[in-house]
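Student: got a predicted structure here, sequence first:
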Amino acid sequence: MGYTIQLSVTGEFDEVVDVTITLLQDEGFGVLCDIDVQETLKEKLGEEFQQYRILGACNPALAHEGLNEEIELGALLPCNVLVYETVDGDVVVSAVDPQQLVGIADNEALDSIATEVHDRFERTLSTVNDELQSSSEA
């Protein structure tokens, strides 16, 4: 079983990142960190790499609820959402599947929270293409 939920889209990389962040915000997530892997590998190692961003997404209310159930859950937070460019030039938006992630904790009290986060990520990803198409038509 996979550990991510993903969608391949057609669009400009930076626009996909911006749309993804906006849609995450619409679902109640803040982006606590935005790691530019391409830039970091170039700066630290002098290595070339495709465009690749890691967005650390967190819904404060759901995180609070989860931490109250399992204090060590913080080791699995924030939930990462990736936006990266493939060798074919497509852009992939991929989110960790929280249902797989919290399975590590083996705490049934987290199941409903993981399902809620999963559903919000699914809605976000399913809307990315629609948003990109509507912005290109404007």
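Tutor: Right, received. Where do you want to start? Please read all numbers here as calculations on a predicted model, not as lab measurements.
Student: going forward, measure contacts and count neighbours with C-alpha atoms only.
Tutor: Noted.
Student: tell me, what residue is most central in this protein?
Tutor: In the chain, the centroid-proximal residue (Cα atoms, centre = their mean) is residue 81; its distance is 1.6 Å.
Student: is that one in contact with residue 95, as I believe?
Tutor: Yes. Residue 81 lies in contact with residue 95 (Cα atoms under 8 Å); the separation is 4.2 Å.
Student: hmm, back to that, contacts only, for the residue nearest to the centre of the chain.
Tutor: By Cα atoms under 8 Å, 6 or more residues apart in numbering, the contact list for residue 81 reads 54-57, 93-96.
Student: show the end-to-end separation of stretch 84-99, please.
Tutor: With Cα to Cα, to the nearest Å applied, stretch 84-99 spans 22 Å between its terminal residues.
Student: then this one, side by side with the first:
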Amino acid sequence: MNLGLTTTLTDTDFADAKQRVTDALADQGFGILTEIDVQATLKKKLDEDMEPYTILGACNPTLAHQALGVQPQIGMLLPCNVVVRADTSDTTGRSLIVEAMNPDLMVSVTGEAGLEPVAAQASELLGNAIAALAGN
């Protein structure tokens, strides 16, 4: 099982990529609940430098409600994390990787068959968002 759904954005900057990801997710019913700037946090807390790396906590309220109805502990795996990060293999610095958590992980981690339809729908919607980014 893949950990995530992935695409690469080229010829863009980090701010534009984050906005495109946010818009693509919104088109599929996801809002952003949290944003963690990993690069800034590691610099501030550890004085370590790294490439741009942001974790977006995406939530589709309908799917979250359904999942919580099946398994209240599933909240520990919510929201669906989407990462926007620099492609360190790109020497031009103009490629960014977007990765969304594979919702099927919720089912495999919990073993809860009742989460399968929710994970399938979340996979479809996140897949649509990633595909829309890939088409841009």
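Tutor: Sure, I can see it. Not measured: the values here are computed from a predicted model.
Student: work out the TM-score between the chains.
Tutor: The TM-score (TM-score structural alignment, normalised by the length of structure 2) is 0.92; 131 aligned residues with a Cα RMSD of 1.0 Å.
Student: on that earlier part again, the residue nearest to the centre of structure 1 in helix, strand or coil?
Tutor: When classified by DSSP: H, G, I helix; E, B strand; the rest coil, residue 81 of structure 1 comes out as strand.
Student: that one and residue 121 of structure 1, how far apart?
Tutor: Between residue 81 of structure 1 and residue 121 of structure 1 the computed distance is 9 Å (Cα to Cα).
Student: how many residues are close by residue 101 of structure 1?
Tutor: Using other Cα atoms under 10 Å, the number of residues around residue 101 of structure 1 comes to 17.
Student: sorry, wrong one. I was asking about residue 97 of structure 2.
Tutor: When neighbours are counted by other Cα under 10 Å, residue 97 of structure 2 registers 17.
Student: can you check residue 129 of structure 1 too?
Tutor: Counted with other Cα under 10 Å, residue 129 of structure 1 comes out at 19.
Student: quick one: contacts for the nearest residue to residue 30 of structure 2 once chain neighbours are set aside?
Tutor: Nearest residue to residue 30 of structure 2, sequence neighbours excluded (Cα to Cα, 6 or more residues apart in numbering): residue 60, at 4.4 Å. With contacts defined as Cα under 8 Å, 6+ apart, residue 60 of structure 2 is in contact with 29-31.
Student: where along structure 1 do the strands fall?
Tutor: For structure 1, the strands defined by DSSP state E occupy 4-9, 30-36, 52-58, 79-85, 91-96.
Student: so how far does the first one sit from its counterpart in structure 2?
Tutor: In other words, strand 4-9 of structure 1. Taken over the aligned residues, the distance from strand 4-9 of structure 1 to structure 2 averages 0.9 Å (mean Cα distance after the TM-score superposition for structure 1).
Student: matching residues in structure 2 for that strand?
Tutor: Using TM-score structural alignment, strand 4-9 of structure 1 corresponds to residues 4-9 of structure 2.
Student: list the buried residues of that stretch.
Tutor: Across stretch 4-9 of structure 2, burial judged by 16 or more other Cα atoms under 10 Å covers 4-9.
Student: circling back: let's have the strands of structure 1 in CSV, adding distance to residue 71 of structure 1.
Tutor: Shown next, in CSV, are the strands of structure 1 (distance: least, Cα to Cα, whole Å):
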stretch, distance to residue 71 of structure 1
strand 4-9, 24
strand 30-36, 19
strand 52-58, 16
strand 79-85, 16
strand 91-96, 20
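Student: sweet, I'm off.
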